Structures are given as C-alpha cells and as structure tokens.
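> my questions concern the predicted model and sequence given below.
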Amino acid sequence: MRNTVRTSLTAIGVSLIVASQGLLASSALAQKALPDATAPAAKETAQGKTMNIQEVTSPGGIKAWLVESHVNPLIAIRFAFFGGASQDEPGKEGQAYFVTSMMDEGAGELDAAAFQERAQSLAMRLDFDASRDVMLGSLQTLTENKDEVFELARLAMTEPRFDESAMKRVRAQILAGLKYDENDPATVASVAWDRLAFHDHPYGRPIKGTPESIAAMTTDDLHDYVRRVFARDQLVVTAVGDITPEELGKALDTLFGGLPEKSDLRPVADAKPPLGPAREVIKMDVPQSVAQFGFRGIPRSDDDFIPAYILNYIVGGGGFSSRLMEEVREKRGLAYSVASNLFPYRHGSVFIGNVATKNEAVGQSLQVIQSELEQVAKEGLSADQLDAAKAYLTGAYALRFESSTSIANQLLWIQIEDLGIDYVAKRNALIEAVTLDDVKRVAARLLAPDQLITTIVGQPAEQPVHAGAPG
C-alpha cells in the first residue's frame, strides 16, 4: 500500500482553543544538544503566511498530520494514546505516571545505561507525559539520525524492560516528589479539589499516585498498562520539519507498526461533578493560603464552548487584564494572584480558578470572587470587554506557531480534540461570530457562584462565606 496524502492550507495568524490538560508527568531524554528547537519551522510561519498541513497515511494504514519544512535539519514528532491516567487500575493510582518515568529506562536488549548511552550518541530527545485522558509522547531528532532514532523509539514503545533495578531508582524519585508535593499548598489544594469534586471517578484520583500505590507498583503493573493503552486504534500523530510524506509514512510504520491494532481500555463513565457549595480546609503552616474553586464546565464539543472560552478569558484567564485580577488584586490588594481556566476533560468538563493570598484575607478574597462571578452571571459583559478579548484571542495565537515543536504541539491537540484539519483556518471566524448575547447566555449557564466547590490550604484566619450550607 502506498502513502496517501491530503492537504489543508491554513493561515497561521489565527487562534486555536484547547484548554490545558494539566501535563503532570514527564520523563526527558535530552542528553545532547539539538539545533535550536525554537527556530521557525519555516520563515513563512513566523510571518503569518500560509502553512500547509498534509494528512499522511502510511503503507500500514497509520495516519498523521505533517507540516513539511526543510529550513532546519530537525524533525519534531508529537503523538498521543487516548487513555491517560484515567486508565490507572483502582488501587494503582500513578500507574500511567510511573510508566512515563520508565520509558527511557531500557528496552529490548538494552538496559537503562545502554539505552541512554545510545540515545545520547544520536542526540535523541524522547519524552512521555500523562494527563487525565491521554498519554502523550514527544520525539525529536536530527534528520541525519532519523532512521536510527525511530528504531530506538520503536524499541522503547514495543519492548520496554521495566527492570527491577531501574524501577527501584525511579520509585524513590517519585516518592521524593510526592513528599515534596505534600508541602506545596497549590498541589495539595488541586488534589483535594479533584477528590472533592469527582469522588470515586478516575478524575478524582491523583495522577502521580499516592505513597502507598507507588510503593506497591510492580513491573507487571507497568507492562499491563502499556499493553492496554499503547495501541494503534488510540493513536494520533503530528510531525513537523525536515521529512517528506513518503519518509514519514515509513517512519510511522517503524515507530508504531509493531503496536497492537486494538487497545484494551477500561470503560470510563462520564463524570458529573456534584453541585456545591462544598469546601474543605486543609491546615498547613505556610505564610499564605491557596484556594482552588470551581464548578461544572462546558464540554469541548458543545457549541457554547467558544463563547465560554472568551468569557473565561475576560473573567479570569486574561492575566492582569481579567476582571478577577482587577477586583481582587488591583482594587483591593487582597491577593498575589487569581486566575481561572476551562478544563474540557473527555468525560467531564470543569471551570477551575485559584487564588493565593495572605492567611487573614482568604475569606474576603473568596467573597469578592463569588460576588464578581454573580455579577457577570446576571449582567454579562460589556461590548468593549468582548471586543478587546476577541482582538487578543484572534491576534496572539500566531506566537504559538513560531517553532517546529510548538506547531507540532498545537496540531496534536487539534487532533486530540477532534476539531478537524481545517480548524485553524476557520477558528478566527468562530471567535468573531460570538455576540454579546452569546456571552451573556453562556455566563448565566456556566457561572454558578452559589455552587462553588472550594479547597483551601494554609492557615486561613476566617472562614470563607458561601451561599447555602457547606457540602
């Protein structure tokens, strides 16, 4: 079977919307310097001209998106397997995270030292990350070494060793990280919020696991995860750089052709975070408190997501220009930082915000936040605020397409969210089409300040006020 190629011409000077999935795991293999990965994939990409996205199908039937550029002798490949930490077995929290930390610790006949020495000699960079819904991979290579790098990466994915000696060392590193996290207020607040909001759903479990689950993890547990999740039917791939469609087709079969055709994923039910109000205060001897607050969000596939994205930018996602920052920090000096974001997880979207403030100011800060959310939900936004948000969101995204790696990352998330190969081209029009009435309608639908789920970590001097009784 020959490679098949379909192309889509898309303008770079437009914006992609994909909320962060919280990439909380990373295992890097970058022992030798590659050419500057921040260099533009092509001169025209940094200047807002046309980018050619090709859809390539390998002889073995594996599909990928390609942005071909021969400006630099560098190839960046990003890929993902659907599954992520939501596929951790019950009682084995951190299974996916542990896997990501072990993927460069030996494969095939190569133990950890031999594998890493080989990777160093090839100037190969290989990373794996675990989010709630996807296991992400990143591969970067010099053009001259591509065939050998692709073979070594294939070995890592199809024949990982997970040797006991390497597991012992990595386990100690993960446990040390968990110990550190126990004293980080923001991490503690986030983990507690997930548990309070999602309860027994996989989203309610910590991605990094617990000291108990990590201590009990076995080689068989890691092999079982790879067997269930690393499969071609759950795979999406993007490549950018110095590689032709024909060469990419061959590379796809080398990298992924040896994986099982079908995955063995455990069913994940849709998560519906309970309506608040609910709160949990976790005492920690720190000079300032961190609070995380949120409620149900809007799915990425919902027609209201783009208006919600614009709304969030104005309310809490726009940094110092956001309304929460203005009310909480600029006008009252209550907090060092306050922000919000939309997280459109595949099985349950949430709107989450956070604020860091003096212990004695927690209650007042949360009252101001709740009051501001109530006002936006009732009154909507001004035309000036909407116009300013549109101008920023349609103009700033070109900066995220300045390098091979950034282009690969953005296009991968377009695939993960199933937005279509033409999404970049049409996205600006979707933003511009949002009206003030749209934003007002979505504000009333999304913002539920009387239903906030809140976690506070620190030594709050006063109890925050919520509408209704605590859950």
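The structure has been received and is ready for your questions. All figures in this text were calculated on a predicted structure; none of them were measured in a lab. Residues are numbered from 1 along each chain as shown.
> CA only for contacts and neighbour counts going forward, please
Fine.
> tell me how many other residues surround the closest residue to Ser58 other than its chain neighbours.
The shortest distance from Ser58 to any non-neighbouring residue, by CA to CA, 6 or more residues apart in numbering, is to Gly249 (4.0 Å). Neighbours of Gly249 under the rule other CA atoms under 10 Å: 24.
> list the contacts for Gly249?
For Gly249, the contact set (CA atoms under 8 Å, 6 or more residues apart in numbering) comprises Asn3, Val56, Thr57, Ser58, Pro59, Ile62.
> list the buried residues for the host helix or strand of it?
For Gly249, the host element (DSSP states H and E) is helix 245-256. Neighbour-count burial for helix 245-256 flags Pro245, Glu246, Leu248, Gly249, Lys250, Ala251, Leu252, Asp253, Thr254, Leu255, Phe256 (criterion: 16 or more other CA atoms under 10 Å).
> about what we covered before: if I look at the residue nearest to Ser58, how far off is Met157?
Distance, Gly249 to Met157, by CA to CA, to the nearest Å: 18 Å.
> do Ser86 as well
For Ser86, the distance to Met157 equals 20 Å [CA to CA].
> neighbour count winner among those two?
Neighbours per residue, other CA under 10 Å: of Ser86 and Met157, the larger number sits with Ser86, 29 against 21.
> right, and that one touches Asp200 too?
No: taking contacts as CA atoms under 8 Å, Ser86 lies outside contact range of Asp200: 11.5 Å.
> show me the contacts for Asn409.
Contacts of Asn409 (CA under 8 Å, 6+ apart): Arg78, Thr238.
> that one: what secondary structure?
With DSSP: H, G, I helix; E, B strand; the rest coil as the basis, Asn409 sits in helix.
> which one is Gln140 nearest to, not counting chain neighbours?
That would be Ala76: by CA to CA, 6+ apart, it lies 4.6 Å from Gln140.
> quick one: that neighbour is in a strand?
Yes: looking at Ala76 with three-state DSSP, it is inside a strand.
> mind listing what it touches?
Ser138, Leu139, Gln140, Thr141, Ala239, Val240, Gly241, Ser404, Thr405, Ala408.
> alongside the first one, take a look at this:
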Amino acid sequence: MQRVQLQLTLLFLGCLLSFQSLAAVKIQSWQTSQGAKVMFVAAPELPMMDMRVAFDAGSARDGEKWGLASMTAALIGSATATRNENQISDGFNRLGSEFSQQAGRDSADFSLRCLSREDIRKQALAQFSEVLGKARFDDKILQRERSRWLAMLKQKNSQPQVLASDLLWKTLYGDHPYAHSSDGTMQTVETIKQADLQAFYQRYYTASNAVISLVGDLDRKQAERIAEQLAQALPQGTKPKALPPVEEMKNPQTLMREFPSTQTYILNAQKGIKRGDPDYVALFVANEAFGGGGFGSYLMDEVREKRGLAYSVYSYFAPMKLAGPFTIGLSTKNASAKQAQEVVDHSLHTFVATLNEERLQEIKDNLIGGFPLRMDSNAKLVAYISMIGFYGLPLDYLQWFPQQVEKLSLQQVIDAWKKHIGKSPMLRVMVGEPK
C-alpha cells in the first residue's frame, strides 16, 4: 500500500514538474543580419543543444518535377565542397552528434543534436553549417539515390492505403501544388537531374527563407552567435512567392479503385483549415471527441464497438500554410465497405448532438493533463518552436493553447464544428474490392 502511495506521489510530482516546466517555457525570437528568423528557448537542465532549421522548400515548391524538394533534402548531407559522404557521417559520429533531415509539403527541415560543451558544439555547428551552406550534389550519389527512390515508389504502389492517400490529395487539391505526393512519381523522379537539385538548392536554401530554432544549455548571447554563424553560411536570398489559394471541389465525389486485397481502405476528406485559424482550438477539441481520441471517440464507438466493422478508425485536421484536409480513415472487409461508409456518413451528421458538458470536460481534462508530455524533451520542444516560427504563431503559443482549451464552452465547440464540417464538398475514396 505504501509503495502504491509512493508511486502516486511521484506521479503527481512528475506532473507538477511538467506543468511548471511548461509554464517556464519562454520563447525568444529575433532575426540574424542575413534575415533568418530565430527561435530560442534556454534549457539548462541538460548539457545538450537541439537545433532545427526549417526552409520554405517543401514539395509545394516542386514545380513540374515532383519529388524534387524531397530528393534535394535527402541528398543534403551526402557531400560538400570539402567533404565526401563518409567524412560527413564520420564527423558527426565522432562528436556523438545526430544529423537528420525530412521534407513535407510545406517545409524541408534539418536537425542537429549534440552536447552543449563548447568544444564539441563548435565542431558540430561548423559541420552542420557546411552541410547546409555548401552542399554538393554528386551525380553518382544521385544515381544511387534515384534507384533507391524508384524502388520505394514501386513498393508504395503495392500498398492500397498509400494509393488511397495519393488519390485523395490529387482529387481534393486538383491543380494546386499540394495535390501531388512529396515523394513524386516514378515518371517525375526519373527526370530529376543534378542541375535541377542545384537550382532548387540555390533558390530555396537561403537565410531569408530559413527559420532557425534552438533549445538547450545556452544563454542568449551564445544562441545569437550560433544562429549568426549558421545564417552567414547561407546566401541571403529572397523569400519565395506565396502559394496560390486553395480552391474547393465543386461537388462531392466518390472514387473507387480496384485493388486485389481482402480489405477496402476508405478515406473521407474535405477542405479543412490552415495554421493559425481562429477556430483551430475548438475544432481540435471537437475532433478529439469525434475521431482523434482513440478508443474513447465517437467514431470508434459507432464503427468498431457497436458494429465490429473495423479494428481502427480515426479522424484528424492537417493544418498547413494553406487549408489542409480534414480526413477520416479506416479499413474494413470488402463485404462491409458499403456499411462502414454509411456509418461514417451517419456519424458525421449525428456527432454534434451527442456532445455534452460532461464529455467536453473529460476531453479538456485529458488534453490539458497530457499537454506537457507533448514537449517533455528538448527534441520535441525544438520541433514545436520551429513550427511556431515557421507558421508565424504567437510566441506564447505553448501556454496559450491549453489556456484556450480550458476556456472553451460547449457552444463554441459545436459552433466551430457546424461552421466547418459538412460545409465543403466531401470526397470519399475506396481502394480494394468493395462489395
């Protein structure tokens, strides 16, 4: 009994410390002399530095060569003007540091993690700056990576859930740059040449197009010097033009693609919201109750618990620079595809009527109580402040968000859901052999 009480006490103290840490998160922001935006949080608790650099260089900037942004990001770190691939890898490993990169539709992101000890930090930063600022695209590495990329795309084409997702984005966004997969297609990747990578790199990997985020055992002056050193390694450049507006589908659509599978993969989507939308918090809370909250959600109860139509069903908003989709997804036996879709349709219409004060408070308590766990490491925190900087959200966002959740009334949640969900045409995609 005493052991259980001790465990509960430690759990309570851990939660208390998490909330205190969250309350203590103070984001500082400024610009370097080269025009790069900097986000900084001092975190002296661990002798580590986490750094993330986000460029407005995602696949929305691909042009006609779909996959160009992702392949450019993937090859950065493979060679520089003075180092080859092995030297770069060995250099980071020797320092016990970690380098990684990724690209999505909006951004290309590069991360460095190392000890904050000055001698190690300086060496890791020097190599990181060289990798980003003096990237070289070796044709032999390009050919190797292209072969690997094509094999990956071929494998994707054998996965019905991926086919459903690609078809959803293509149909929902039409001619917009968001429409195509960040990975590109086998046809477009075949056309990417060394000169394309170099041109994309020179256009988008500039200081004025970068958000530099730092979290770690640093003071403001150290953070300023680090950010300045990295920005100086990049050409100043200019920001790219804003993306064209997202146009809605004119009419609801249902698309079916035959695929030899025992399951039918079903996706429903409509135009959602962009980052910074004033209704985001209310919609986030509503979706936790609808399909984002796992086993306690309305969709899970209707589709799985009551009818046994699917093992899992989910929904989510994907806000981006422009309106990202609101998506509902599940897979079910081919024979039950029609019934499962009917249940989803019915749930969309009946969900709001099931919301009440008790359920809302339960959702709010879970979100507020679990919010500190979303940033319980420096790596998570640097990803958050990078997102805040990239999308121009308020610097107090990490304190503001749970406060707004707590303030929400039931009517505000219902009004936001009714305002957005069902007002845009709904796209339904089925991939499999639905009966």
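Structure's in. What do you need? Just so it is clear, the model here is predicted, and its values are computed rather than measured.
> the residue nearest to Ser58 of structure 1 -> structure 2?
Matched by TM-score structural alignment, Gly249 of structure 1 corresponds to Glu224 in structure 2.
> one more: Phe343 of structure 1?
Match for Phe343 of structure 1 (TM-score structural alignment): Ala318.
> equivalent analysis for Glu55 of structure 1, please.
By TM-score structural alignment, Glu55 of structure 1 lines up with Gln28 in structure 2.
> please apply the same query to Tyr423 of structure 1.
For Tyr423 of structure 1, the residue aligned by TM-score structural alignment is Tyr397.
> what's the answer for Val240 of structure 1, then?
In structure 2, Val240 of structure 1 lands on Val215 (TM-score structural alignment).
> helix/strand/coil for that match?
strand.
> state the distance from Ile310 of structure 1 to Leu419 of structure 1.
For Ile310 of structure 1, the distance to Leu419 of structure 1 equals 18 Å [CA to CA].
> repeat for Ala11 of structure 1
16 Å.
> again, but for Leu334 of structure 1
Counting by CA to CA - Leu334 of structure 1 and Leu419 of structure 1 are separated by 40 Å.
> so for the two, which sits in the more crowded spot?
Leu334 (23 against 18).
> the more buried one corresponds to which position in structure 2?
Using TM-score structural alignment, Leu334 of structure 1 pairs with Leu309 in structure 2.
> that older thread, hang on, the match of Tyr423 of structure 1 packs against Met387?
No: look at Tyr397 of structure 2 against Met387 with CA under 8 Å: they stay out of range, at 10.5 Å.
> among the two, which residue is more densely surrounded?
Met387 (18 against 15).
> and Gly308 of structure 2, that's in a helix?
No: Gly308 of structure 2 is assigned coil when assessed by three-state DSSP, not a helix.
> and it, how many neighbours?
15.
> next: Tyr311 of structure 2.
When counting by other CA under 10 Å, one arrives at 12 neighbours for Tyr311 of structure 2.
> now it: how far from Gln399 of structure 2?
36 Å.
> now the helices for the stretch 251-400 of structure 1?
For the stretch 251-400 of structure 1, the helices defined by DSSP state H, counting those that start in this stretch cover 305-312, 323-325, 362-379, 383-395.
> so which of these gets nearest Ser349 of structure 1?
Evaluated over the helices of the stretch 251-400 of structure 1, closeness to Ser349 of structure 1 peaks at helix 305-312, with 10.4 Å, by CA to CA.
> can you list contacts of that closest one?
Contacts of helix 305-312 of structure 1 (CA under 8 Å, 6+ apart): 17, 298-299, 318, 340-342, 386, 389-390, 430-431, 434, 438-439, 442-443, 446.
> compute the inter-axis angle for that helix and helix 383-395.
Using axes from the mean of the first three to the mean of the last three CA atoms, to 10 degrees, the direction of helix 305-312 of structure 1 lies 110 degrees away from that of helix 383-395.
> average offset between helix 305-312 of structure 1 and structure 2?
Once fitted to structure 2, helix 305-312 of structure 1 is off its aligned match by 1.2 Å on average (mean CA distance after the TM-score superposition for structure 1).
> where in structure 2 is the aligned partner of that helix, by residue range?
The aligned range for helix 305-312 of structure 1 in structure 2 is 280-287, by TM-score structural alignment.
> likewise for stretch 69-89 of structure 1?
Across structure 2, the stretch matching stretch 69-89 of structure 1 (TM-score structural alignment) is residues 43-63.
> buried set for that stretch?
Of the residues in stretch 43-63 of structure 2, 43, 48-62 count as buried by neighbour count, 16+ other CA under 10 Å.
> going by distance to Phe326 of structure 2, which of those wins?
The closest of the buried residues of stretch 43-63 of structure 2, once distances to Phe326 of structure 2 are taken by CA to CA, is Ala60, at 18.6 Å.
> tell me how far the closest one lies from Tyr173 of structure 2.
12 Å.
> ok, Ala179 of structure 2 next?
Ala179 of structure 2 is 5 Å from Tyr173 of structure 2, by CA to CA.
> for structure 2, what's the longest helix?
Scanning structure 2 for the helix with the most residues, using DSSP state H, yields helix 2-24.
> and the gap between Arg161 of structure 1 and Ala391 of structure 1?
From Arg161 of structure 1 to Ala391 of structure 1 the distance is 51 Å (CA to CA).
> neighbour count for those two, which is higher?
Each of Arg161 of structure 1 and Ala391 has its neighbours counted (other CA under 10 Å); Arg161 has more, 25 against 13.
> if I pick that one, what's in contact with it?
Counting by CA under 8 Å, 6+ apart, Arg161 of structure 1 touches Glu105, Gly106, Ala107, Gly108, Asp111.
> residue in structure 2 paired with it?
Counting by TM-score structural alignment, the partner of Arg161 of structure 1 is Arg136.
> what are the ranges of the strands in the stretch 51-200 of structure 1?
63-68, 74-82, 125-130, 134-142 (DSSP state E, counting those that start in this stretch).
> right, and those strands - which one's nearest Arg169 of structure 1?
strand 125-130 (17.9 Å).
> can you name the residues that contact Tyr336 of structure 1?
By CA under 8 Å, 6+ apart, the contact list for Tyr336 of structure 1 reads Arg329, Val355, Ala356, Thr357.
> distance-wise, check the counterpart of the third one in structure 2 relative to Lys170 of structure 2.
Read that as Ala356 of structure 1. Mapped onto structure 2 by TM-score structural alignment, Ala356 of structure 1 lines up with Ser331. According to CA to CA, Ser331 of structure 2 and Lys170 of structure 2 sit 20 Å apart.
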